[in-house]
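**Q** Return a 3D structure for these sequence lines:
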Amino acid sequence: MAVVGIDLGSQSTKVVILEGDSIIGGASLQTGESAETEARMAVEEALRQTGLKRDDLKAAVATGTLNVRVTAAVNQRSAASCIATGAHFRFPQARTVLYVGADSSMAVRMSADGQVEDSVKNERCAVSSGALLDIVARMLEIPVSELGSLSLKATAPQTVSSRCVVFAEGEILSFIHKDPPVPVPDALAGVNQCIADGLWGMVQKVGVPSELLLCGGVARNEGIVKAIEAHLGRPLLVPPQPEYVRALGAALFARNLQEGGAAC
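**A** You can find the predicted model right below:
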């Protein structure tokens, strides 16, 4: 039986269709003014990949940054529980998961069976999310997807000391307007290190009993991955398509509800 998990993010709405233990479809659309509209469109896109129809979906669960109800037929679960459930499915050995999205991040410590034991969110306006990366990408006219690989070419990484996005942006502007300007890789290495330092502070609040898993869209940034690994002292666990972990967790909850669930 097929079920669907919906992750309502501040910038994108992601969907995972699950059948048994297999992910058979997935989609991501930019989040707009209507959460219900984007959720339905993302579900339709994922269904096209599977050849299934809407009536074939036996249960639906939504989660995410946006605290809104999609429809009465869609169950809701907390972001922390879906992050933990999706992470545990990918890597059962993980005991701490760090989710880093476009505008928010969360560190979650889990039990051996994937239950949430403790969690902490980033502070408002803090640099420990993807928000600063979006600003820097626009500032330098470089795609966000290239910021990580470029930062690894740094020869003299700069220091971004502010923990606030607004003040950090000012520091980065000062790099650009120096005479001569700071090389882009050196500036980006400083940005990634700043974000990683903030994220590591969150992780320390919940603890790392064993393996640490990094997920969310920012997990695709190689510079941030390496900077967190330097704090940790060993490699991180990074799942394939890390931005879909929260939607996957929602789909796993839907699978548990499928006998009593409703189609979306």
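**Q** CA atoms for contacts and neighbours, from now on please.
**A** Noted.
**Q** Relative to residue 140, how far out is the spatially most central residue of the chain?
**A** Closest residue to the average C-alpha location of the chain: residue 216 at 1.8 Å, with Cα atoms, centre = their mean. Plainly put, residue 216 is 23 Å away from residue 140 if you go by Cα to Cα, to the nearest Å.
**Q** about what we covered before: for residue 90, see how far away the residue nearest to the centre of the chain is.
**A** For residue 216, the distance to residue 90 equals 13 Å [Cα to Cα].
**Q** try residue 64
**A** Using Cα to Cα, residue 64 is found at 19 Å from residue 90.
**Q** What is the neighbour count of residue 232?
**A** Using other Cα atoms under 10 Å as the criterion, residue 232 is surrounded by 15 other residues.
**Q** Now for it: which residues touch it?
**A** Contact partners of residue 232, counting by Cα atoms under 8 Å, 6 or more residues apart in numbering, are absent.
**Q** Can you report how many residues neighbour residue 145?
**A** Number of residues near residue 145 (other Cα under 10 Å) recorded here: 15.
**Q** buried stuff in the one helix or strand it maps to?
**A** Using DSSP states H and E, residue 145 falls within helix 144-151. When neighbours are counted by 16 or more other Cα atoms under 10 Å, the buried residues of helix 144-151 are found to be 144, 147, 148, 149, 150, 151.
**Q** for comparison, sequence B:
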Amino acid sequence: IGKVSLSVDKEPPPVSCTCVAFAKTEAVGLLRKGWSKEMVLAAYTRAMAIRMSNLVNRVGLEKEFVITGGQSKNSGIVKRIEDALNVKTLPSPDWKKGELDPMIAGAIGAALFAKALYLKNKNN
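**A** Take a look at the predicted model:
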């Protein structure tokens, strides 16, 4: 999806709806209006990148950061986040080379948090 979304000559406007329940209907409508699948994918990855960039701007942009989670594997989203924030992100671990899969970073963080909470409650 990421590579295909980056193959457009001009960025389309972002879609208004990123809710999965309504996104399919909107995507079908755009295709019926003559949008190419590349334009539709570019519009959705752009919309996701804008939403994520807005979240980053709310909490503050660190000088160096890495994108984790499923979106880290979508080059279209990563590129558009970098463009929106005017930064270059650190490379995500390459799970294909046996490095930590960036998609499970949140799960690892949750597990560490749960362990700390368990140990705190165990000692009280």
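**Q** Superpose the two chains and report the TM-score.
**A** The TM-score (TM-score structural alignment, normalised by the length of the second structure) is 0.72; 113 aligned residues with a Cα RMSD of 2.9 Å.
**Q** Would you check that residue 224 of the first structure makes contact with residue 197?
**A** No: between residue 224 of the first structure and residue 197 no contact is recorded; they are 9.3 Å apart, counting by Cα atoms under 8 Å.
**Q** neighbour count winner among the two?
**A** In this view residue 224 of the first structure and residue 197 are compared by other Cα under 10 Å, and residue 224 has more residues nearby, 26 against 20.
**Q** From residue 255 of the first structure, how far out is that one?
**A** Using Cα to Cα, which is the criterion applied here, residue 224 of the first structure is 33 Å from residue 255 of the first structure.
**Q** Show the residue spans covered by the helices in the second structure.
**A** Applying DSSP state H to the second structure gives helices spanning 2-5, 20-32, 37-59, 75-85, 105-122.
**Q** List the contacts of the first one.
**A** Residues lying outside helix 2-5 of the second structure but in contact with it, judged by Cα under 8 Å, 6+ apart, are 38, 39, 40, 41, 42, 43, 45, 74, 75, 76, 77.
**Q** Would you enumerate the residues in contact with residue 42 of the second structure?
**A** Contacts for residue 42 of the second structure (Cα under 8 Å, 6+ apart) come out as 4, 5, 6, 8, 11, 12, 14, 76.
**Q** out of those, which are buried?
**A** Buried members of these, counted by 16+ other Cα under 10 Å: 5, 6, 8, 12, 14, 76.
**Q** Now check the fifth one against the first structure: what is it aligned to?
**A** Aligned counterpart of residue 14 of the second structure in the first structure: residue 160 (TM-score structural alignment).
**Q** Hmm, its match is touching residue 191, no?
**A** Yes: the pair residue 160 of the first structure and residue 191 passes the contact test of Cα under 8 Å, sitting 6.2 Å apart.
**Q** what's the overlap in contacts for these two?
**A** Shared contacts of residue 160 of the first structure and residue 191, defined by Cα under 8 Å, 6+ apart, comprise residue 172.
**Q** residue boundaries of the strands in the first structure?
**A** Ranges of strands within the first structure are 2-8, 12-19, 22-30, 57-64, 75-76, 94-100, 105-110, 116-121, 211-215, based on DSSP state E.
**Q** And residue 136 of the first structure, how far from residue 185 of the first structure?
**A** Residue 136 of the first structure sits 12 Å away from residue 185 of the first structure, taking Cα to Cα as the criterion.
**Q** ugh, typo on my part, it should be residue 116 of the first structure
**A** Distance, residue 116 of the first structure to residue 185 of the first structure, using Cα to Cα: 38 Å.
**Q** counterpart of the residue nearest to the centre of the first structure in the second structure?
**A** Match for residue 216 of the first structure (TM-score structural alignment): residue 69.
**Q** One more: residue 230 of the first structure?
**A** Using TM-score structural alignment as the criterion, the counterpart of residue 230 of the first structure in the second structure is residue 83.
**Q** Excluding chain neighbours, what is closest to residue 159 of the first structure?
**A** Leaving aside its sequence neighbours, residue 159 of the first structure sits nearest to residue 190 (Cα to Cα, 6 or more residues apart in numbering; 5.0 Å).
**Q** and that neighbour, how many neighbours?
**A** The number of residues packed near residue 190 of the first structure is 22, by other Cα under 10 Å.
**Q** returning to what we had before: for the match of residue 216 of the first structure, what are its contacts?
**A** Contacts for residue 69 of the second structure were tallied using Cα under 8 Å, 6+ apart; they are 102, 103, 104, 105, 106.
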